[in-house]
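In: With the sequence up front, the predicted model follows.
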Amino acid sequence: MRIQNEAGVLLDIDGTLVDTTYLHTVSWWEALRQAGHDVPMALIHRSIGMGSDKLLDHLLGADRDRSGDHGIRDTHDRHFAGFWPRLRPLPGAAELLRACAARGLRVVLASSAAEHELAALRAALAADDVIDVVTSAGDAGESKPAPDILTVALERSGLDPARVVFVGDSVWDVVAAGRLGIRCIGLTCGGTGRAELTGAGAVAVHDDPAALLAVLDDSPIGGLG
């Protein structure tokens, strides 16, 4: 059931609010290398933001033998977990969430991170006091760029797609939002360029959460109130 007259902000967390994109890149590179796949880091980086199943399809080919996929994902998870104590929020991340909440907007973490990773990400972000709804990888039938995780986020928050803005850092975030007709603000702090995010359909692009916060009232989020 929709919550009438309420508006909200959906936000990705990996690479958008917490500085993890390159940590994931290194973790996938090591996992792939150990499985005998020599994949350049630049190609891996450009795939970050996809679900792990689609990332492996994208990098290794959809017609490959998938028997080793579980081991590759486990190795990635082990390497990424080694970074957890050093995870840091991106500039202005928690402040952005609190500013949205102060404007009466529902704050929804539309994350496709695994449940065990999400706990570490939320601890680094330190903004649980203003977060209304959180999703994780297990909530989506299909991973990004499919829009499933955003559909779940909308259903749980009770918000209408016309009354929300999604904030993400990857082309895959922008594509997923576009499939539901949701406006997406892109942030380049995940390492994806302004032109790519705009080309994918982002309605605005900023450097990081702090840069978005600085113009919040004049952004698409400012128009939600």
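Out: Now that the structure is in, tell me what you want to look at.
In: use CA for all of it now, contacts and neighbours both
Out: Noted.
In: and Gly186, what element?
Out: Using DSSP states H and E, the element containing Gly186 is strand 183-187.
In: Could you identify the helix or strand that succeeds that strand?
Out: helix 194-200.
In: Against which helices or strands is that following helix packed?
Out: If you count contacts as 3 or more C-alpha pairs under 8 Å, 6 or more residues apart in numbering; DSSP states H and E, helix 194-200 packs onto helix 171-178, strand 183-187, strand 204-206.
In: where do the strands sit along the protein?
Out: Applying DSSP state E to the chain gives strands spanning 8-11, 106-109, 133-134, 164-168, 183-187, 204-206.
In: Including mean neighbour count, could the ones you listed go into a markdown table?
Out: Output for those, formatted as a markdown table (neighbours: other C-alpha atoms under 10 Å):
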| stretch | mean neighbour count |
| --- | --- |
| strand 8-11 | 25 |
| strand 106-109 | 24 |
| strand 133-134 | 18 |
| strand 164-168 | 27 |
| strand 183-187 | 28 |
| strand 204-206 | 19 |
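In: Next up, a structure to set beside the first:
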Amino acid sequence: MRTSAIIFDLDGTLLDTLQDVADAANTSLERCGFPARPIHDYPDLIGGGVRHLFRKALPKEAGESDIDHCVAAFRDIYAEHWNDTTAPYPGIIELIALLRERGLKMAVLSNKPHEFTVRCVAAHFPDDTFDLVVGEGPETPTKPDPTGALRIATAFACQPSQMAFLGDSDIDMHTAGRAGMRAFGAGWGFRSKEELLRCGAVAVVDHPRELPPLLERVDGEE
């Protein structure tokens, strides 16, 4: 079945947010009396939402109130510094243009809060780039819950099997699988190729330019 739509993860897939997230998280940890984490820890911490990040970043003896304090500090700090170094990955703008030429509908699904997801996308992409942008909110639980992905499928009037999902984490691969979509791994993101394949990726692309011909090939095999 030919792919008619694609969902993109945001952090680690469309945008390189690693430095800004790590800086804000480390400032939050130190402000709350905990040690900062080295930046090379953050690829494994990012992807499940901010509470998930601090649940993994804090010492094991930390409690829910510690997480609450860190999350509150992070929201204040990141709101001021979220775009200090963040930028689209090389090749992303060209990828989007190629997929648009092919006629695919395109959406973003992030575990960032919805309003902030919209703000991030608007800062780096023209208004008409994506047909739908969805972040975490009352009607959209964080991934890997498939609710957000399935809402996008309904909005696009697509069967999930007609849709691709490009992401860089195990959470994205599991989201795609639970929604009945084909998962593709972004090899330039935060997790390893081996992890993405183990978690259900049909394939992992090392550069955005590899995705359009891969979709053509996969479509042709079905």
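Out: Here it is on my side, so go on. Bear in mind that the values here come from a model prediction, so they are computed numbers and not experimental data.
In: ok, back up a step: reformat the helices and strands packed on helix 194-200 of structure 1 as CSV; add distance to Pro85 of structure 1.
Out: Output for these, formatted as CSV (distance: least, C-alpha to C-alpha, whole Å):
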stretch, distance to Pro85 of structure 1
helix 171-178, 26
strand 183-187, 24
strand 204-206, 27
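In: nearest to Leu213 of structure 1, of the ones you listed?
Out: strand 204-206 (9.6 Å; C-alpha to C-alpha).
In: That closest one vs structure 2, average distance?
Out: Compared with structure 2 after fitting, strand 204-206 of structure 1 has a mean deviation of 1.0 Å; criterion: mean C-alpha distance after the TM-score superposition for structure 1.
In: contacting residues around that strand?
Out: By C-alpha atoms under 8 Å, 6 or more residues apart in numbering, the residues outside strand 204-206 of structure 1 that reach it are Cys184, Ile185, Gly186, Leu187, Thr188, Arg194, Leu197, Thr198, Leu212, Ser219.
In: Which of these sits closest to Ala119 of structure 1?
Out: Nearest to Ala119 of structure 1 among those, with distances taken as C-alpha to C-alpha, is Leu187, at 22.5 Å.
In: Output the longest helix belonging to structure 2.
Out: helix 64-81 (DSSP state H).
In: Show me which residues of that one are buried.
Out: By neighbour count on 16 or more other C-alpha atoms under 10 Å, the buried set for helix 64-81 of structure 2 is Asp66, Ile67, Cys70, Val71, Ala73, Phe74, Ile77, Tyr78.
In: how about the contacts of strand 204-206 of structure 1 in JSON lines, adding distance to Asn5 of structure 1?
Out: Shown next, in JSON lines, are these (distance: C-alpha to C-alpha, whole Å):
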{"residue": "Cys184", "distance to Asn5 of structure 1": "20"}
{"residue": "Ile185", "distance to Asn5 of structure 1": "22"}
{"residue": "Gly186", "distance to Asn5 of structure 1": "25"}
{"residue": "Leu187", "distance to Asn5 of structure 1": "27"}
{"residue": "Thr188", "distance to Asn5 of structure 1": "31"}
{"residue": "Arg194", "distance to Asn5 of structure 1": "32"}
{"residue": "Leu197", "distance to Asn5 of structure 1": "30"}
{"residue": "Thr198", "distance to Asn5 of structure 1": "29"}
{"residue": "Leu212", "distance to Asn5 of structure 1": "24"}
{"residue": "Ser219", "distance to Asn5 of structure 1": "19"}
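In: tell me which of the residues you listed is nearest to Leu118 of structure 1?
Out: Set against Leu118 of structure 1, the nearest of these by C-alpha to C-alpha is Leu187 (19.9 Å).
In: any idea how far the residue opposite Ala153 of structure 2 in structure 1 once aligned lies from Ala177 of structure 1?
Out: Using TM-score structural alignment, the equivalent of Ala153 of structure 2 in structure 1 is Leu154. Look at Leu154 of structure 1 and Ala177 of structure 1: by C-alpha to C-alpha, to the nearest Å, they are 11 Å apart.
In: do the same with Gly82 of structure 1
Out: According to C-alpha to C-alpha, Gly82 of structure 1 and Ala177 of structure 1 sit 31 Å apart.
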